[in-house]
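K.L.:
Sequence unavailable; structure follows:
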């Protein structure tokens, strides 16, 4: 495992930036171990909801975690608004960095992650491949 600390800058899209991390480092599997920071707004898909929930205003990232594969990231985060109300869910495009996002990534050089259809869940789910197989 190789660790990769990142700082995202104002205006960057959180999900889009993390989607490009693997290719930029020649890796095909990774995890977001933790992330904190602030957003100008956020788009989350809440548990069981078919559509995005949009949050506006200054938002703090309390936690960020997930997996990174060449097929795209699978990220969840907990957020707090300016009044301290907390909400969490699946990270969608449209989460724009306000001041910073400080993120720790673990790259897994002996593995390749893929997202493939899963009949039980109805979603594309993580499939782990070892490079030695």
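P.N.:
On my side now, so go ahead. Just so it is clear, the structure is predicted and the values come from calculations on it, not from any experiment.

K.L.:
CA atoms for contacts and neighbours, from now on please.
P.N.:
Fine.

K.L.:
name the helices or strands packed onto the biggest helix by length in the chain?
P.N.:
Longest helix of the chain, by residue count under DSSP state H: helix 14-19. Other helices and strands packing on helix 14-19, by 3 or more CA pairs under 8 Å, 6 or more residues apart in numbering; DSSP states H and E, are strand 53-69, strand 72-80.

K.L.:
Going along the chain, name the strands of this structure.
P.N.:
2-8, 30-45, 53-69, 72-80, 86-91, 96-107, 111-117, 124-130 (DSSP state E).

K.L.:
Same list, these, but as JSON lines with distance to residue 16 please.
P.N.:
Formatted as JSON lines, those follow (distance: least, CA to CA, whole Å):
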{"stretch": "strand 2-8", "distance to residue 16": "11"}
{"stretch": "strand 30-45", "distance to residue 16": "13"}
{"stretch": "strand 53-69", "distance to residue 16": "11"}
{"stretch": "strand 72-80", "distance to residue 16": "9"}
{"stretch": "strand 86-91", "distance to residue 16": "10"}
{"stretch": "strand 96-107", "distance to residue 16": "10"}
{"stretch": "strand 111-117", "distance to residue 16": "17"}
{"stretch": "strand 124-130", "distance to residue 16": "18"}
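
K.L.:
before we go on, here's another structure to hold up against the first:
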């Protein structure tokens, strides 16, 4: 396992920047060990919902986890607002870094992650293959 530390800057789209870093390094299977930082916009899709909700303001990233594959990231996070209320769910595009985001990504060189339709769930799910 190889760990990669990323620091995202103000204005970066969290999901797009992680996807870009994964692809730019030519990785085939990765997962986010942890992420912290702040957002000015969080777009989070809650369980059982089809569309993401948008939160704006001073938001702290409390947790960030997920898998990275050639078909894109699958990420979940929890954030707190300026009053300490916590909310979490699936990370949608459009989560904008406010001051910084510090993220540790693990690369698994012996595996390749893919996302394929799963008839049992009806969703595109993780498929793990040996390289």
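P.N.:
Structure's in. What do you need? The structure presented is a predicted model; accordingly, all values stated were derived computationally and were not measured.

K.L.:
With mean neighbour count and distance to residue 98 of the first structure as new columns, can the helices and strands packed on helix 14-19 of the first structure be given to me in a markdown table?
P.N.:
Converted to a markdown table, those look like this (neighbours: other CA atoms under 10 Å; distance: least, CA to CA, whole Å):
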| stretch | mean neighbour count | distance to residue 98 of the first structure |
| --- | --- | --- |
| strand 53-69 | 19 | 8 |
| strand 72-80 | 20 | 13 |
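
K.L.:
Let me have those strands in TSV, adding distance to residue 124 of the first structure as columns.
P.N.:
Conversion of these to TSV gives the following (distance: least, CA to CA, whole Å):
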stretch	distance to residue 124 of the first structure
strand 53-69	12
strand 72-80	10
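
K.L.:
of all those, which lies closest to residue 87 of the first structure?
P.N.:
strand 72-80 (5.3 Å; CA to CA).

K.L.:
re the thing from before, in the second structure, what range does the longest helix of the first structure match?
P.N.:
With TM-score structural alignment applied, helix 14-19 of the first structure matches the range 14-19 in the second structure.

K.L.:
Nearest residue to the most centrally placed residue in the second structure in space, please, no chain neighbours.
P.N.:
With distances taken as CA atoms, centre = their mean, residue 75 lies nearest the centre of the second structure, 3.4 Å away. Using CA to CA, 6 or more residues apart in numbering and skipping the chain neighbours, the partner closest in space to residue 75 of the second structure is residue 66 (4.2 Å).

K.L.:
which residue lines up with that neighbour in the first structure?
P.N.:
By TM-score structural alignment, residue 66 of the second structure lines up with residue 66.

K.L.:
Now do the same contact list for that match.
P.N.:
31, 32, 33, 73, 74, 75, 76 (CA atoms under 8 Å, 6 or more residues apart in numbering).

K.L.:
quick revisit: which parts of the match of helix 14-19 of the first structure are buried?
P.N.:
14, 15, 16, 18, 19 (16 or more other CA atoms under 10 Å).

K.L.:
was I right about the third one contacting residue 92?
P.N.:
No. Contact between residue 16 of the second structure and residue 92 fails when scored by CA atoms under 8 Å: they sit 9.7 Å apart.

K.L.:
follow-up on the earlier one: which one of the contacts of residue 66 of the first structure is nearest residue 85 of the first structure?
P.N.:
residue 76 (17.0 Å).

K.L.:
neighbours of the residue lying closest to the closest one once chain neighbours are set aside, just the number please.
P.N.:
Distances taken as CA to CA, 6+ apart place residue 90 nearest to residue 76 of the first structure, at 4.5 Å, with adjacent residues excluded. Here the number of neighbours of residue 90 of the first structure (other CA atoms under 10 Å) works out to 19.
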